[in-house]
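Participant: predicted model and sequence below, questions to follow.
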Amino acid sequence: MIKRFLLSVFLMSYVFGLSQNSTNGLLIYNVDMDEYVKRMESDTESRPSDDMMRNTARRIKKFKAQLEFDGFRAIFKVPQALSIDVNNKFDNMVRLFVSNGTYYTDLEKNHQIWATKFDGKEINVLKESKDKEWVLQNEKKKIGDFICHKAVFLRVVNGKEQEIVAWYAPEIPVQLGPKDYFGQLPGLILELKEPFLTYRCSRITFDKNKIDPWPVFENTITEKQYQDLTKKTWESILQNR
């Protein structure tokens, strides 16, 4: 039922959006940890890691993420800002926290290539679109010039539920958002709240330009292979302690 509803809304929005030339553009996200810090500071039990998280929260606001899209393709990444010291290890760690690599999304093929690094080597991970159980809410709010609708889904990490909240704009008929959030909601995600980070649209521009041709992806592995690789590496680290 929800898929049928999403499809009908998406098709109506798509026709409207084409007339508004809103399927090609560039979206800039500000990134912050404000809500996480509030929850952390309301916790009466202080931990040694809290100071590091506050420092991370302060530095993370120096970074911006960008989503370049042309209707059915998109590139999500964190550009190297001129104000960021590339030799600063902490800044580089924070940058990876915002986006650990570059995400190349192809909605026509219903997949994404995540270009990242592991153990000092560049790898490309093929990520298929997953059927996230988004629950559409009745709440709306205005972000910039667009009326956005709220959607929520729960994911389980290490046995604990985590709530993800997205605010998407049906007026911009592209099923895209930060990182690997794609192919599910009938509109562009202008705001995304995860347990630690919140991505907020600060600027969006539209044009008719197409994204540059895709790079050639070598050393491509599946998500399962990537998970096996990381598991094997961590097991080796723990055994050699």
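Facilitator: Yep, that arrived.
Participant: only C-alpha atoms from now on, for both contacts and neighbour counts.
Facilitator: Noted.
Participant: hmm, T23 and T205 touching each other?
Facilitator: No - using CA atoms under 8 Å as the test, T205 is too far from T23 to be in contact (10.5 Å).
Participant: put this next to the previous one:
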Amino acid sequence: MKLKSILKNVAIVLVAITATNTLAQDGFQGQAVYMSKTTVDMDNFGGREMSPERKKMIMERMKSMLEKTYILDFNKTESIYKEDEALEAPGGRGGFSMGGMSAGPIYKNVKDNKLVQDQEFFGKQFLIKDSLPKLEWKMSGESKQIGKYTCFKATATKKVDAADWTNMRRRDRDRDKKDEDKETTEVEKDSTKTDAPKDPFEEIEIPEEIEVTAWYTMDIPVNNGPGEYWGLPGLILEVNSGRTTILCSKIVMNPSDKNDIKEPTKGKEVSMEEYQDIVKKKMEEMREMFRSRGGRGGGRRN
């Protein structure tokens, strides 16, 4: 048993040395392909009244938005993460599109603690420049195999931003009995409320925080990962965040055709906080517009 333990430790050291030597090469660069999938519970958004055929049709239409392929090009300190252009729908600009939002490339520089994100919002181009979001990762020691790579588990709690539509959920009005009783009392006082159209913004909410689980491999000791994720002693190969799973399906070390890793440059420069404020104001504007039109959406009154 002692000999077996020694051999195991020697193997770990050899892997670490090999990985370090790979990174030490001049012009080192790698490329990782990720599959991103977001699930939607249709029952929470009026799906209970829909037929199975109707649900299936809607999910098929949403498939291109909920299932994406991304490419992460990375070196020792930088990375660029963007949707695979070869699979992009005709006429698209890359990234997902939902409610007037379209996300472009995400650039990270772990040495300079820098994040730059290309973001389109209701026809306006923004360039989000900020420091890298820092998560307090907790290592569990748990491991699993992803492809040929041994990966280790880490978890963290992440604040959810106002533009994160993937974590929208139906508001649970039974969570707080006091709020429910108060709402009932208000409805009884104002009988006109029962005839008023439902405000869709009242039916949904975005949680303040969610738990994120990441699996990283020290076989590729770069402090990077898909999207905004980073901060672990190895490349992150899998992320589970809310209803979204991002899984690495392919890795190429030092590819013959290397893509440029450059910051996006187009758009109005804003910080992440400033962009969040813009999103919140737009959502409130849409809500007020809905109310002023009596809940009839975007149609004009005759």
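Facilitator: Arrived safely, thanks for sending. Note that the structure is predicted; figures quoted are calculated from it, not measured.
Participant: out of T205 and T23 of structure 1, which sits in the more crowded spot?
Facilitator: For T205 of structure 1 and T23, the more surrounded residue by other CA atoms under 10 Å is T23, and the numbers stand at 23 against 11.
Participant: contacting residues for the closest residue to that one other than its chain neighbours?
Facilitator: Nearest residue to T23 of structure 1 in three dimensions, chain neighbours excluded: G71, at 4.6 Å (CA to CA, 6 or more residues apart in numbering). Neighbouring residues of G71 of structure 1 by CA atoms under 8 Å, 6 or more residues apart in numbering: T23, N24, P173, V174.
Participant: map G71 of structure 1 across to structure 2 for me.
Facilitator: Aligned by TM-score structural alignment, G71 of structure 1 pairs with K76 of structure 2.
Participant: which SS class is its match?
Facilitator: coil (DSSP: H, G, I helix; E, B strand; the rest coil).
Participant: from N113 of structure 2, how far out is it?
Facilitator: Going from K76 of structure 2 to N113 of structure 2 by CA to CA, to the nearest Å gives 13 Å.
Participant: just R287 of structure 2 next, same as before
Facilitator: From R287 of structure 2 to N113 of structure 2 the distance is 36 Å (CA to CA).
Participant: look at the two and report which has more neighbours.
Facilitator: Taking neighbours as other CA under 10 Å, R287 of structure 2 and N113 compare with R287 leading, 17 against 13.
Participant: re earlier: who wins on neighbours among the contacts of G71 of structure 1?
Facilitator: Within the contacts of G71 of structure 1, neighbour counts (other CA under 10 Å) peak at V174, which reaches 31 neighbours.
Participant: counterpart of that one in structure 2?
Facilitator: Per TM-score structural alignment, V174 of structure 1 is aligned with V222.
Participant: neighbours around the nearest residue to its match once chain neighbours are set aside, how many?
Facilitator: Nearest residue to V222 of structure 2, sequence neighbours excluded (CA to CA, 6+ apart): G234, at 4.9 Å. By other CA under 10 Å, the residues close to G234 of structure 2 number 20.
Participant: G234 of structure 2 -> structure 1?
Facilitator: Aligned by TM-score structural alignment, G234 of structure 2 pairs with G187 of structure 1.
Participant: would you mind measuring from its match to W214 of structure 1?
Facilitator: In terms of CA to CA, G187 of structure 1 sits 23 Å off from W214 of structure 1.
Participant: what's the answer for K3 of structure 1, then?
Facilitator: 30 Å.
Participant: and what of P178 of structure 1?
Facilitator: 18 Å.
Participant: where along structure 1 do the helices fall?
Facilitator: 2-19, 34-42, 49-60, 89-98, 223-239 (DSSP state H).
Participant: just checking, the residue nearest to V222 of structure 2 touches N223?
Facilitator: Yes - in this structure, G234 of structure 2 is within contact of N223 by CA under 8 Å, at 5.6 Å.
Participant: what lines up with Q276 of structure 2 in structure 1?
Facilitator: With TM-score structural alignment as the criterion, Q276 of structure 2 lines up with Q227 in structure 1.
Participant: what number of residues lie near that match?
Facilitator: 11.
Participant: with S46 of structure 1 instead?
Facilitator: 11.
Participant: ok, now Y34 of structure 2?
Facilitator: If we define neighbours as other CA under 10 Å, then Y34 of structure 2 has 25 of them.
Participant: OK, contacts around the counterpart of G141 of structure 2 in structure 1?
Facilitator: By TM-score structural alignment, G141 of structure 2 lines up with N138 in structure 1. By CA under 8 Å, 6+ apart, N138 of structure 1 lies in contact with H149, K150.
Participant: ok, 10 Å please
Facilitator: Residues in contact with N138 of structure 1 (CA atoms under 10 Å, 6 or more residues apart in numbering) are H149, K150, A151.
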